[in-house]
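Asks: Could you look at this predicted model? Sequence included:
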Amino acid sequence: MDGILPLWKPKGWTSHDCVAKIRRLYGTKKVGHTGTLDPEVEGVLPICVGQATKLVPYLTETNKTYIAEVTLGSSTETEDSFGEVVEQAVVQEDFSVEQVQQVLDNFIGYSVQVPPMYSAVKVNGKRLYEYARKGLTVNRPERTIHIERIQLLSDIRKEGQRVRFCFLVECGKGTYVRTLCVNIGDRLGYPAHMSGLVRTKTGSFDRNSTYTIEEVQQAKEKNAHLDLLLPLSAGITDLEKVEADADLADRVFHGQKLKMPEGLTGTKQFRIQQGDKLLAIYQSHPSEPGIAKPAKVFHYEQD
């Protein structure tokens, strides 16, 4: 039982709740998710089953796409709408679409971000939220993030003393969209927080390819839940593919080093497959030019 379940995480569930549910439905402990979503956030959460758990680090590294709503006029201790308000201000300006998009454009590329206190980042062996819940503030390590694109999606809505708008952002690993919303507010001159978030894409998996918890349960009742699992190769479509003949498949099965295949476009990693079956992920050898060594090898039950 090996494959990737493209799940749509519902609001109110933790990512661990989803993993626990899939473990029960599929009858295996070998299940992992590919990037934590806060409980009140819904969206694409690929779940790896069986040998697909070896791909968790690769899927965690992929770009994620979100649709977020930012509210100008108040900031909170958690940087989202569920924390206590810590600062308020009346938004007096009538921001234009062009003004806001210009501010958003400034975030494209690499920048430094400080993770929020209410986050799972570890400092001195403890999660930041553990300090925050005790009313403590600690120095947080800066991290470099990358934003591929960011685009305003809605009108600028003035609601009493506050302003709201939605934007789409495609970003790399480690980006806190909550903090991005606060930073956008800073650039516009007002306290701000994230008032809504949906993850619409993780790597090659988008909303249209996902299943809900209810759909997985219904498939289980019909004994068709295994049909929902995608092949392992679906999780690493960004890696160049080498098709294996019987001899190469045998060498890969035994974890042997290989000559770097011809025709690759300078990539340091590539996947080796037989049809849809992912046999291994190889990478260039750090000390032997022209040689590739296995990074991950997959052994299936039928083997």
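Replies: Done, it's in. Residues are numbered from 1 along each chain as shown.
Asks: drop to CA atoms for contacts and neighbour counts, all remaining ones
Replies: Noted.
Asks: So the residue of the chain positioned farthest from its centre, which state does it fall into?
Replies: The outermost residue of the chain, judged against the average C-alpha position, is Asp247 (36.5 Å), by Cα atoms, centre = their mean. Look at Asp247: counting by DSSP: H, G, I helix; E, B strand; the rest coil, its state is helix.
Asks: dump the residue contacts of it.
Replies: Shown in contact with Asp247 (Cα atoms under 8 Å, 6 or more residues apart in numbering): no residues.
Asks: try it against this one:
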Amino acid sequence: MDGILALWKPRGMTSHDCVMRVRKLFRTKKVGHTGTLDPEVEGVLPICIGQATKIVPFLTDTKKVYIAEVMLGISTETEDSHGDVVEQVEVHEVPSKQKIENVLQSFQGEIEQIPPMYSAVKVNGKKLYEYARANQFVERPKRKVTIYDIKRLPDEKNNNRYIRMEVVCAKGTYIRTLCVDIGKKLGYPAHMSDLIRITTGSFTRHNTVDFQTIEDAVDQGNQLDLLMPMINGVNHLDTLQVDAQTKRKVLVGQKLARPEFITSTDPFVVIHGEQLLAIYQIHPNNHDEIKPIRVFHE
């Protein structure tokens, strides 16, 4: 049982809750998720099962697309709508459409963020939310993240205090913090009032399944039909196609001569036909060779 379950995570469940539920439904312990979503957030959460758990770090390190909502005038401890209010002001003068557009575009590219106190980022071996719950102040290190694209979406609430936007970003981006920083540039305290993740790598909202669909499939005994091939989780990496003779070497974890076209130091997948065999990289101590970092056994 090896593959990827493209789950639409519901609100009210942690990512770990989802993993535990999938373990029970598929009757296997070898299950892992590919990027934490807060309990109050719904969206695309690829779940890796069996040998697919070997690709979790590579699938986590992909572009994400979010639909986020900023509420102007109120800031909170957690930077979202579930924390205690820290500051509240009246929004007497709503920023113009052009000003909002200019501010959003100013965040495109590589930016610096200070992680929220209520986050799992570790400082001195301790998670920030542990400091926050103990009312302890700790200096948070700035981090560089990448926003590939950010654009405003039509207002659904007919309330100018809210700004809806679509954000395409790299891993490690805190959308909560982005919302707060956008508010600051517009001259108001702000927080993230809603968030949905609609894409992770090649997995989109349209090819996800919910728990009801999974449970129905389990009842009918065809839950394995819901699993996508492992290659779908690493199709953002470069590919090396090999013949049957080389395939046997790859499956036993042998080093290989480096092909000329492999120039990047990034990992790449090795396949035979449509079969995912391994993930390789250029040997760090001998650039004329490539070595396996993950091997998928038949």
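Replies: Structure received. Everything quoted here is computed from the prediction, not taken from an experiment.
Asks: care to give me the TM-score?
Replies: The TM-score (TM-score structural alignment, normalised by the length of the second structure) is 0.96; 298 aligned residues with a Cα RMSD of 1.6 Å.
Asks: and the residue farthest from the centre of the first structure, what pairs with it in the second structure?
Replies: Under the alignment (TM-score structural alignment), Asp247 of the first structure pairs with Gln245 of the second structure.
Asks: so how far is Gln281 of the second structure from that match?
Replies: 20 Å (Cα to Cα, to the nearest Å).
Asks: just Gly12 of the second structure next, same as before
Replies: 39 Å.
Asks: The two: which is more packed in?
Replies: Per other Cα atoms under 10 Å, whichever of Gly12 of the second structure and Gln281 has more neighbours is Gln281, with 22 against 12.
Asks: Average offset of the helix or strand hosting Cys18 of the second structure relative to the first structure?
Replies: Following DSSP states H and E, one finds Cys18 of the second structure within helix 15-26. Compared with the first structure after fitting, helix 15-26 of the second structure deviates on average by 0.4 Å (mean Cα distance after the TM-score superposition for the first structure).
Asks: Check which helices and strands that helix sits against.
Replies: Packing partners of helix 15-26 of the second structure (3 or more Cα pairs under 8 Å, 6 or more residues apart in numbering; DSSP states H and E): strand 31-33, helix 211-220.
Asks: can you rerun that using 6 Å?
Replies: Contact here means 3 or more Cα pairs under 6 Å, 6 or more residues apart in numbering; DSSP states H and E; on that basis helix 15-26 of the second structure packs against no helix or strand.
Asks: Buried residues, that helix. List them.
Replies: Neighbour-count burial for helix 15-26 of the second structure flags Ser15, Cys18, Val19, Val22, Arg23, Leu25, Phe26 (criterion: 16 or more other Cα atoms under 10 Å).
Asks: Could you do stretch 244-259 of the second structure as well?
Replies: Judged by neighbour count (16+ other Cα under 10 Å), stretch 244-259 of the second structure contains these buried residues: Lys247, Val250, Leu251, Gly253, Lys255, Leu256, Arg258.
Asks: and what of stretch 289-298 of the second structure?
Replies: Here stretch 289-298 of the second structure shows Ile290, Lys291, Pro292, Arg294, Val295, Phe296 as buried, counting by 16+ other Cα under 10 Å.
Asks: so which of those residues would you say is closest to Asp80 of the second structure?
Replies: Closest approach to Asp80 of the second structure among those (Cα to Cα): Arg294, at 37.8 Å.
Asks: Spell out the secondary structure type for Gln151 of the first structure.
Replies: Secondary structure state of Gln151 of the first structure, per three-state DSSP, is strand.
Asks: ugh, wrong one, I meant Leu240 of the second structure
Replies: At Leu240 of the second structure the chain is in strand, as set by three-state DSSP.
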